[in-house]
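[1] just coords:
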């Protein structure tokens, strides 16, 4: 019978490697709340490979408990030379631990000891219990733990390029055994851990001495037998350093751990928590990989918890029972299968009126005169779960809903925007109602979703949803009032949901011929690039195959591999960016990939979603982000590339609905920086905006101590721009250094100079954290709250992220509020003036309109006016506009 397997992972070390594996894409890896996620993402990928390869029965990921350990008592400067861990990595460490716990994997840290010592202790415990042990680390110090039963896997570069250290391999590489490696380290010292060795003794000489004498102690026992030499002199002078170095280098394999081998056995995956974690981190790839049939205990309601509702099935014969009059409030729920309600199959519907629930599968009944009247009458108020989804769904049936003034999903979102689930069952559970089953349970999961054939199952499900909307309304409205968010709910979120529904129903016209032409052009460019790449490589191969590309680059052309994956060499964008200067083929491959992505994601992607009316109808996610910003999906119209010429060409396909009409674009200028100037009250920044300065040039002038903006160079302006926007997002010296490709010291100087020149911004940041600590939340200028339960967390990294969130949420959230108010006011203006112009797209601080030719002059005047007057600030809001016969020309 094969031995059980124990996997021990050096959490801090591997997280560090994971962070730097994707640090060039740092700003691309953020979740909707602004948390950096590159280390979490890479750590998860690494973990998948390890679990698959090792197939362990027991797993432990060890972390350092703090900055000081027993080694600092021996030597105060131990690890003293190390740079401070980047904040962008520190903030991710608690979430890596959360991920591990959700995956059923144990973590452990021990005060006064390093992760190395925990791993050393458990490697020996594992051996004593008959386990085959695998250790994974980025630190070669742990190779001293290698035995016949323990293999130490060390990351060479990147994350998954691992080198296996066994006693035999240690002898080959270092000429010493694993235990002798400790003595070798003692003699040569360690720059990383910041302890000195013997003067002028490097790895080669240290290895020779250990091979000859076996240990540091034995060396000094026989040092008198050595010939007089400079080496002997140095050994004698530095004897105390060598003996101290051995103590510092020795991993403690008998730490007082409080858990045993049975405590680190792999546990079952907690699928509900893992799913929520992936959603929170915006890890769509990992979400798609979840087993749709995996046990989901939170969604498997016990039979005793399933409430059997009393309801009446509606038919054409009893429709007269459903009746309401002016001033009444009714509950309505429209069931649809799947998230994309523009295309989803209808499941059925439910009304609750005067205590009675009515249900049916047949949504065509809603077109009957009395039911349609109920839904379209403005004076009969409707309570729903999701206003926008319901409005769009009814519009597909030819019903123009009015009078919806309560949205359960929006209310729940405002009360607690950290939990942004759009599943009614999840929302209900938050408030103690366990009767509603998830759609995933009732309709099936993944591709197997289908409408239940059993009427009782479906009708009960629809009825419980209608009941839940009504039963929780009073609770949710009371909480909104308690949080002083009732006005935000009624005056911004509900009205903007109506505006978004109109925009989604309108859609925007897209010319398939233009996309097809671009498809041909890009195909020609890709074909040309392929030939150039083949010429550089000396042969033809599949450029899209990482395995074949890796063979060409790293085996045939001899480029140095950065990291490996379980299938070979990594050829990720990050890896290729690091190799750009090594060979011209790399730049060609990167360009090829960029155009290929634009072709597949945007050209082909848009062609696939143009509907029968010649338009694309995106969905705006109103409850996704904690800041209140809107997101666009199916398709994502907010993410069409603008930085490359090829990406910009996509916008030529977006055109007005009338042949002689116009696409009109208007966007706020520096909205977030203007909000920063407002909330901070900084006089220097406010004055710059009042006088119409180029804010980035003005900032450059101040932080570089120039006399006027005329002296500002393009490089200075670019750096000042990075600092300006970095401050909004709570950037660290590390993050700024990477953005600008400068040293951390220089980046820190830029940030320090910035706060010196704009002192009230620093005061604002300090005050924002203080207020968040006192109140437990941050707030926008329109009183949108973001609750920060971690602002008092004992864990420094968790608390630091909450503090950063307290600073930037009021800025990003206020900008989101302003554009929402502008949208509401703009739609109201269009309606008041009876204009045919339609608002069709929102891209964060930009609004796009489909304008008939004869309304262009009117729109040119009123849109900037409405946007600039959305809210009254101490500084002017500025909105820049443009127009053309397509979206490309409008910019």
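    It's in. Not measured: the values here are computed from a predicted model. Numbers count the residues shown, from 1 in each chain.
[2] Every contact and neighbour count from this point should use C-alpha atoms.
    Will do.
[3] Verify the stated contact: residue 331 with residue 382.
    Yes - Residue 331 is in contact with residue 382 according to Cα atoms under 8 Å; the separation is 5.6 Å.
[4] Need the residues touching each of the two.
    By Cα atoms under 8 Å, 6 or more residues apart in numbering, residue 331 and residue 382 have no common neighbours.
[5] quick check: longest helix of the chain.
    helix 796-832 (DSSP state H).
[6] helices or strands up against that one?
    Packed against helix 796-832, as judged by 3 or more Cα pairs under 8 Å, 6 or more residues apart in numbering; DSSP states H and E, are the following elements: helix 93-102, helix 494-506, helix 671-680, helix 714-728, helix 759-775, strand 777-779, helix 856-868.
[7] in that helix, what counts as buried?
    797-827, 830 (16 or more other Cα atoms under 10 Å).
[8] Beyond that helix, next helix or strand please.
    strand 838-843 (DSSP states H and E).
[9] hmm, who's touching that following strand?
    Looking at what lies outside strand 838-843 - Cα under 8 Å, 6+ apart - the contacts are 503-504, 506-508, 637-638, 827, 830, 847-851.
[10] swap the cut-off to 7 Å and go again
    With Cα atoms under 7 Å, 6 or more residues apart in numbering as the test, strand 838-843 has contacts from 503, 506, 507, 508, 638, 847, 848, 849, 850, 851.
[11] ok, now stretch 193-202?
    So stretch 193-202 is contacted by 77-81, 186-190, 234-235, 238, 241-242, 245 (Cα under 7 Å, 6+ apart).
[12] go again using 10 Å as the cut-off
    Stretch 193-202 has contacts (Cα atoms under 10 Å, 6 or more residues apart in numbering) with 75-82, 184-191, 206-207, 209, 230-231, 233-246, 248-249.
[13] same question, stretch 548-557
    Identification of contacts with stretch 548-557 by Cα under 10 Å, 6+ apart yields 536-543, 545-546, 558-562, 564, 568-571, 583, 585-586, 589.
[14] what sits against residue 878?
    Contact analysis of residue 878 by Cα under 10 Å, 6+ apart lists 666-671, 674, 689, 692, 864-865, 867-869.
[15] can you put those in CSV and add distance to residue 159 and neighbour count?
    Conversion of those to CSV gives the following (distance: Cα to Cα, whole Å; neighbours: other Cα atoms under 10 Å):
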residue, distance to residue 159, neighbour count
666, 45, 23
667, 42, 24
668, 42, 22
669, 41, 14
670, 39, 19
671, 39, 21
674, 41, 24
689, 46, 21
692, 49, 11
864, 50, 22
865, 53, 16
867, 48, 26
868, 49, 20
869, 52, 18
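[16] also this one, for the comparison:
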């Protein structure tokens, strides 16, 4: 059987991986997306080809012979982003542990090494597969050399490019592509080619004459005339281009094929490497091994052992012994009543397993409610045993505070915080291993919380909030399905009427939901000017339609149709199945460990996304009610809390003064920025000032503000400049904030919540801009998030102390929604206002607006 070789174009693969995968980083901010993509694509290629030889070619930093011939060669290329460059050393380390031959040669490029190696191996009857994203390598193709070109799915498929593929695609032989490239040039490498000759003309010439030499020998017959003239005028440039594009195949290499043979990787070092950089999916692909690297890393591994106890014995043990860690596993989650297994680790290192038995839950809850122990996701445990363990620690919350915005897993945290990159050994069982990991992690997490001064944030805010959220989730909120059904029916009628109006305006029926058909109607039938071209025609996305709204009356109807269709499909039809038909309640899930700023999020449904900006969307809130008959809903909302926090943090005297005087801050901004008397500010001007105020909080650009206000960028920048002229302390505060973030790598809220921003020092403009906006926004949005969390804890405590039946139901943005029986409505309002307004002392007043009604719609 013929042997096979896999030859990899190193930097080509690294660049493709970097740009093909969203930016990834470890909990400590080290970028890994290029490394991950590089390894994934390469492993897929190895799995696909099963090579006998494996090697990787790299470019050198010093100039090649092509630079000596043409100083401007590749002169238009931008430097690689810092986020990619920082990963080159990681890729080198990975290659070392994979034991792959690495080839490079001064004066030559990786392409030349690819060509030389494939030619050497061809002479030995070895079939070479070259993995590269560079089409220049197509010229190397022959019966024993195939290009593996990463396909449309990037990391999961390859285009096998062989002579037959080239023939079908170009109707040429692979070596003829050298002449085509010489004629047309290559802007990406700054190869000039012949002016006026593009790919189409170059292909015609080579199809007609066979090769470049024949083209030049028959120059008088060449058409078109301009091509003939330019071939004569730029002959020297053409010769140079041909020299630059031709890959050499005789590089004097200093290694032999014996050194390129496939080697067995160092799996021990690879496992440590992957764990260090939080690449669990790659680590999982390594073969299982039986080693003692954990012992070596941790001096001693005292693995827990199971105690075979029945349930009564377990209850007795819970009374007598100190519990360390508790985990739970839900099996068969598709069943209405999930089967749950509990695994207990006691401080004497004995483990106990409790099998699924719903009848035991009440007794277990009684033992756990006042027990000190640690768990991963206490709120989830509380729902299972229907009791919140008030003295337990939540390791998931601790990990989140140390690594906000990261996708946290026990394995990755254990590898980075406990093993510091050492190998994980094979263990006696998954649950025992997890118990042991959490036992070790608990110490490291507690240490991290202490060292980063996060103890108060954890103990006074996040941990007690978890219990409040558990109670809110268990309570749910009332939903009248008949109201949702009526709204859905009305929206459907309006959708049909709007569609009918669209057909009448354009003069024909078509599928409004089809971007292709809609594009044809707008840009071909109606003759509107398209803005962005796609594969199926001009774009009909929301941005494009908004910019066309003044060009034809149908655009407004289409936007309305889409809005109504989304409202019905996502928020009405999607909401109804989530309501418990037995209790007419909806139980959303609140998440503490998702956002990077500390804001809560929710799912099933996402309450933050319930529409409020359109009249039709707001109607959905009519269906949300108290959970008990005749009880009232009460809504309390912080008034402009983020702007008040900005005033406090910046100490801008004009901003602070406006709030102290109880002025409308948007009218005050309008008066200052637009230089008009306060009394003369119109609603339209106030709205513009409002957009400026909130835009400043989010670090808005002139482009962002111009899009929002539908004005040109120059005018938008003028608004921003005048804002900072009138409120200079805010400008100074923001500049200081960005400077400190670049120095420290993170920003903090008033309550010392941290957000790490590795992007802020990026050389990539977009990444750096994101980091700077996050640095400006996080201290404000994060402080507002902390503030309402404190208010929720205080309010929940006050409700209990006053022995009220009232309850908190929802938290949405800066709003709390509660319910109360009629006789408790007024006292609950007082408690809400006190809890929210006194949760923090700012240098400006904290104001809460409060409303009550029979449903959520009526609260404002």
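    Sure, I can see it. These figures come from a predicted structure and were not determined experimentally.
[17] could the contacts of residue 878 of structure 1 be laid out in CSV, adding distance to residue 633 of structure 1?
    Formatted as CSV, the contacts of residue 878 of structure 1 follow (distance: Cα to Cα, whole Å):
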residue, distance to residue 633 of structure 1
666, 21
667, 21
668, 22
669, 25
670, 25
671, 24
674, 28
689, 34
692, 36
864, 27
865, 29
867, 25
868, 28
869, 29
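[18] ok, back up a step: among the contacts of strand 838-843 of structure 1, name the ones in strands.
    508, 847, 848, 849, 850, 851 (DSSP state E).
[19] a markdown table for these, including distance to residue 553 of structure 1 and neighbour count?
    Output for these, formatted as a markdown table (distance: Cα to Cα, whole Å; neighbours: other Cα under 10 Å):
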| residue | distance to residue 553 of structure 1 | neighbour count |
| --- | --- | --- |
| 508 | 44 | 26 |
| 847 | 45 | 22 |
| 848 | 45 | 22 |
| 849 | 48 | 23 |
| 850 | 49 | 30 |
| 851 | 52 | 28 |
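[20] ok, of the contacts of stretch 193-202 of structure 1, which come out buried?
    So, by 16+ other Cα under 10 Å, the buried ones in those are 78-79, 184-190, 206-207, 209, 231, 235-236, 238-239, 241-246, 248-249.
[21] so of those, which ones are in strands?
    Per DSSP E, these never map to strands.
[22] before we move on, back to that, what about the contacts of stretch 548-557 of structure 1, which are in helices?
    Of the contacts of stretch 548-557 of structure 1, the ones assigned to helices by DSSP H are 536, 537, 546, 585, 586, 589.
[23] which residues sit against stretch 529-542 of structure 1?
    523-524, 526-527, 543, 548-549, 551-553, 556-557, 583-589, 591-592.
[24] Of the residues you listed, just the buried ones, PyMOL syntax please.
    Entered in PyMOL, the line below selects the buried ones among those, by 16+ other Cα under 10 Å:
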select buried, resi 526+543+548+549+551+552+553+585+586+587+588+589+592
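[25] residues touching the equivalent of residue 495 of structure 1 over in structure 2, list them.
    Here residue 495 of structure 1 is matched to residue 464 in structure 2, going by TM-score structural alignment. Residues in contact with residue 464 of structure 2 (Cα under 10 Å, 6+ apart) are 390, 391, 458, 789, 790, 792, 793, 794.
[26] wait, which of these is closest to residue 845 of structure 2?
    residue 790 (16.9 Å; Cα to Cα).
[27] Over in structure 1, tell me which residue corresponds to that closest one.
    So, by TM-score structural alignment, residue 790 of structure 2 is matched to residue 821.
[28] Nearest residue to that match in space, please, no chain neighbours.
    residue 870 (5.9 Å; Cα to Cα, 6 or more residues apart in numbering).
[29] tally of neighbours for the corresponding residue of structure 2 for the one you found?
    In structure 2, the residue paired with residue 870 of structure 1 is residue 839, using TM-score structural alignment. Using other Cα atoms under 10 Å, residue 839 of structure 2 is surrounded by 20 other residues.
[30] Would you agree residue 839 of structure 2 is in contact with residue 783?
    No - checked against Cα atoms under 10 Å, the pair residue 839 of structure 2 and residue 783 is beyond contact range at 11.4 Å.
[31] tell me, what's touching those two both at once?
    Counting by Cα under 10 Å, 6+ apart, the contacts common to residue 839 of structure 2 and residue 783 are residue 789.
[32] Residue 483 of structure 2 and residue 625 of structure 2, how far apart?
    Computed as Cα to Cα, to the nearest Å, the residue 483 of structure 2 to residue 625 of structure 2 distance reads 11 Å.
[33] Which one's more surrounded, those two?
    residue 625 (24 against 16).
[34] List the residues that contact that one.
    477-480, 584-585, 631-633, 819, 853-857.
[35] Could you tell me which of these belong to strands?
    Short answer: those in strands (DSSP E) are 477, 478, 479, 585, 632, 633, 819, 853.
[36] who are the neighbours in contact with residue 432 of structure 2?
    Residue 432 of structure 2 neighbours (Cα under 10 Å, 6+ apart): 303, 304, 305, 306, 327, 343, 344, 345, 351, 352, 353, 438.
[37] okay if I get those residues as a markdown table plus neighbour count, distance to residue 158 of structure 2 and secondary structure?
    As requested, the contacts of residue 432 of structure 2 are arranged in a markdown table below (neighbours: other Cα atoms under 10 Å; distance: Cα to Cα, whole Å; DSSP: H, G, I helix; E, B strand; the rest coil):
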| residue | neighbour count | distance to residue 158 of structure 2 | secondary structure |
| --- | --- | --- | --- |
| 303 | 15 | 45 | coil |
| 304 | 19 | 47 | coil |
| 305 | 13 | 48 | strand |
| 306 | 14 | 49 | strand |
| 327 | 21 | 43 | strand |
| 343 | 19 | 45 | strand |
| 344 | 26 | 48 | strand |
| 345 | 27 | 48 | strand |
| 351 | 25 | 48 | strand |
| 352 | 22 | 49 | strand |
| 353 | 21 | 47 | strand |
| 438 | 26 | 41 | helix |
